[in-house]
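>>> starting from these lines, generate the structure:
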Amino acid sequence: MLQTAATIIRSSRRLVVLTGAGCSVDAGVPDFRSPSGWWRQINPQTVATVEALEGNYELFHAFYSARINHLKQVTPHMGHDVLGGWEQAGRIQLIATQNVDGLHQLAGNKQVEELHGSIRSFRCQRCSEPAKEEAFLVGEACRCGGRLRPDVVLFGEGLPQQAWNAALQAIEAADAVLVIGTSLQVYPANQLPYMTKGKLLLINKEETGSEHRFGCFLQGGAEELLLQLDKLV
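Just a heads-up that it's a prediction; the model follows:
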């Protein structure tokens, strides 16, 4: 199966990659969706929300401050570097990621669409004026009086339209889509792989229940399998 995947990637001329939390776990980023990754044993679906931002800002701020400070200790893993090298070699057309950590860009990828925003940029919830990370971390308010927040998509918010449209356009034109590290549970990003007429490949540590929809399923960690594929393509 590994050789089959490598052959598809090697022969592809319009490869698009869709990544989820599992792609960053090998770099030391908690997935925040499983109980083992929860912060203070709190389900992020109860704190990464507009309701928490507006009604329990102290908890919201503590949660995102912890994530931001943790990311300062994280660097891309070698699988990220493989994807960066593939783009530089002209092999990857686009990475559409559900991750907000910016690790793809740190690994050298430039063609990245962040479907769930970025935790590395900030803005005011009230007036949308851009803000600095330090201002958020120390708890400053915007000059309009509004609360500062990371520029991420909170539960219940819509995806950034420009990123979604760019990802959809690339996937519709792709001859192969490589999905890495996602359970394919989060709507609407979980629908993207099925918008292509190209070949579908999946890398994930656990079965997702959707393997039958993929021509090739490689079960394992993102870093290890990307390194193995890189030797074959």
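
>>> please count neighbours and contacts with C-alpha atoms only from this point.
OK.

>>> tell me which residues touch the residue nearest the centre of the chain, please.
Closest to where the C-alpha atoms of the chain average out (CA atoms, centre = their mean) is N99, at 2.0 Å. Residues near N99 by CA atoms under 8 Å, 6 or more residues apart in numbering: 19-21, 24, 114-118.

>>> please apply the same query to A52.
A52 is in contact with 46, 59-60, counting by CA under 8 Å, 6+ apart.

>>> inside helices: which ones of those?
Using DSSP state H, the members of the contacts of A52 that fall within helices are 59-60.

>>> which of the contacts of A52 count as buried?
F60 (16 or more other CA atoms under 10 Å).

>>> which of the contacts of A52 lies closest to C216?
Lowest distance from C216 to the contacts of A52 (CA to CA) belongs to T46, with 35.2 Å.

>>> which secondary structure element contains the closest residue in space to that closest one that isn't next to it in sequence?
Leaving aside its sequence neighbours, T46 sits nearest to A52 (CA to CA, 6 or more residues apart in numbering; 7.4 Å). Secondary structure from DSSP states H and E places A52 in helix 50-55.

>>> next, the structure of the following sequence, for comparison with the previous one:
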Amino acid sequence: MAHPSIVILTGAGISAESGLGTFRDEGGLWAQHRIEDVATPEGFARNPQLVVDFYNARRAQAATATPNAGHVALARLQAEHQGDVTLVTQNVDDLHEKAGSSDVIHMHGALNSALCRACDHRWPAPLEMRVGGVCPSCAAPRARPDIVWFGEIPYHMERIERALAAADIFAAIGTSGNVYPAAGFVQMATHIGAKTVEMNLDPGETVALFEDTRPGKASQTVPAWVDEILG
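Below is the predicted model of the structure:
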């Protein structure tokens, strides 16, 4: 196949090499908080200051992070591959964009975006958001981090599913495969006959569903895979 259509899903593992912690890291931001307290609508309702402070800390951390060779390789694939390359990320950082990727689909939202709970307007988040921040569109004091929390529906699902339905290759990079709906992407891709590849430091929950698995750091496995695709 000369110019295959490619769909790529990235998760926390690709950003971990740039110093951004995952859920499982000991001593990191996530280890200091319960998911129920900082990553659910109910947690925000109970203690909005805790949630805003948590994402302010994550935003400050992400602002100083730099993309690694995995991010750079995917940006090169987007730029040089003559077929479609749809880049979907579960990550809320902007390391793909910093590496040069364009039109990144952030299915779980973005740290650098704020959302109005009154009118759904979005705008660039300040480095430090505050509780009761005012929406620049409707003036309601109802700003929140533009993050998809547990119990909420991921963004852009229709667009992602359209891309998967036309995919010749599906690659999952640095994702555990235990959070739906993203965990089901490999099954969707397999159903339509796409080739599937997983690149992970440790095997994900859905590793058995992939026909090709490449263990190791994303900074090593992803550039090698991109070289193969580009020939």
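
>>> now the TM-score, please.
Remark: TM-score between the superposed chains equals 0.86 [TM-score structural alignment, normalised by the length of the second structure]; 222 aligned residues with a CA RMSD of 2.2 Å.

>>> in strands, which of the contacts of N99 of the first structure appear?
Within these, residues falling in strands by DSSP state E are 19, 114, 117-118.

>>> for PyMOL, write a command that selects the buried ones of the residues you listed.
In PyMOL, a selection of the buried entries from those looks like this (16+ other CA under 10 Å):
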select buried, resi 19+114+117+118
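
>>> which single one of the ones in strands among the contacts of N99 of the first structure is nearest to F155 of the first structure?
Once CA to CA is applied, the member of those that ends up nearest F155 of the first structure is G117, at 12.0 Å.

>>> identify the residue nearest that closest one in space, chain neighbours excluded?
Per CA to CA, 6+ apart, closest to G117 of the first structure is V152, 4.2 Å.

>>> the one you found maps to what in the second structure?
With TM-score structural alignment as the criterion, V152 of the first structure lines up with I147 in the second structure.

>>> mind listing what that match touches?
With CA under 8 Å, 6+ apart, I147 of the second structure has these contacts: 92, 108-111.

>>> so which of those comes closest to W225 of the second structure?
V92 (23.9 Å).

>>> residue in the first structure paired with the closest one?
Using TM-score structural alignment, V92 of the second structure lines up with V100 in the first structure.

>>> for the residue lying closest to its match once chain neighbours are set aside, give its distance to A5 of the first structure.
Distances taken as CA to CA, 6+ apart place S118 nearest to V100 of the first structure, at 4.3 Å, with adjacent residues excluded. Applying CA to CA, to the nearest Å, the value for S118 of the first structure to A5 of the first structure is 30 Å.

>>> can you check R33 of the first structure too?
28 Å.

>>> between the two, tell me which one has more neighbours.
A5 (21 against 13; other CA atoms under 10 Å).

>>> which element is the more buried one on?
Using DSSP H and E, A5 of the first structure falls in helix 2-11.

>>> let me see the contact set for the equivalent of G109 of the second structure over in the first structure.
Counting by TM-score structural alignment, G109 of the second structure corresponds to G117 in the first structure. Counting by CA under 8 Å, 6+ apart, G117 of the first structure touches 99-100, 151-153, 159-160.

>>> helices of the second structure, start to end?
Counting by DSSP H, the second structure has these helices, from start to end: 12-16, 35-38, 41-46, 48-64, 69-80, 95-99, 157-165, 185-191, 218-230.

>>> who are the packing partners of the shortest one?
Packed against helix 35-38 of the second structure by the contact rule (3 or more CA pairs under 8 Å, 6 or more residues apart in numbering; DSSP states H and E) you find helix 41-46, helix 48-64.

>>> average gap between that helix and the first structure?
With mean CA distance after the TM-score superposition for the first structure, helix 35-38 of the second structure departs from the first structure by a mean of 2.6 Å once superposed.

>>> turn the ones in strands among the contacts of N99 of the first structure into a markdown table, columns for distance to E224 of the first structure.
Conversion of those to a markdown table gives the following (distance: CA to CA, whole Å):
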| residue | distance to E224 of the first structure |
| --- | --- |
| T19 | 15 |
| E114 | 24 |
| G117 | 27 |
| S118 | 26 |
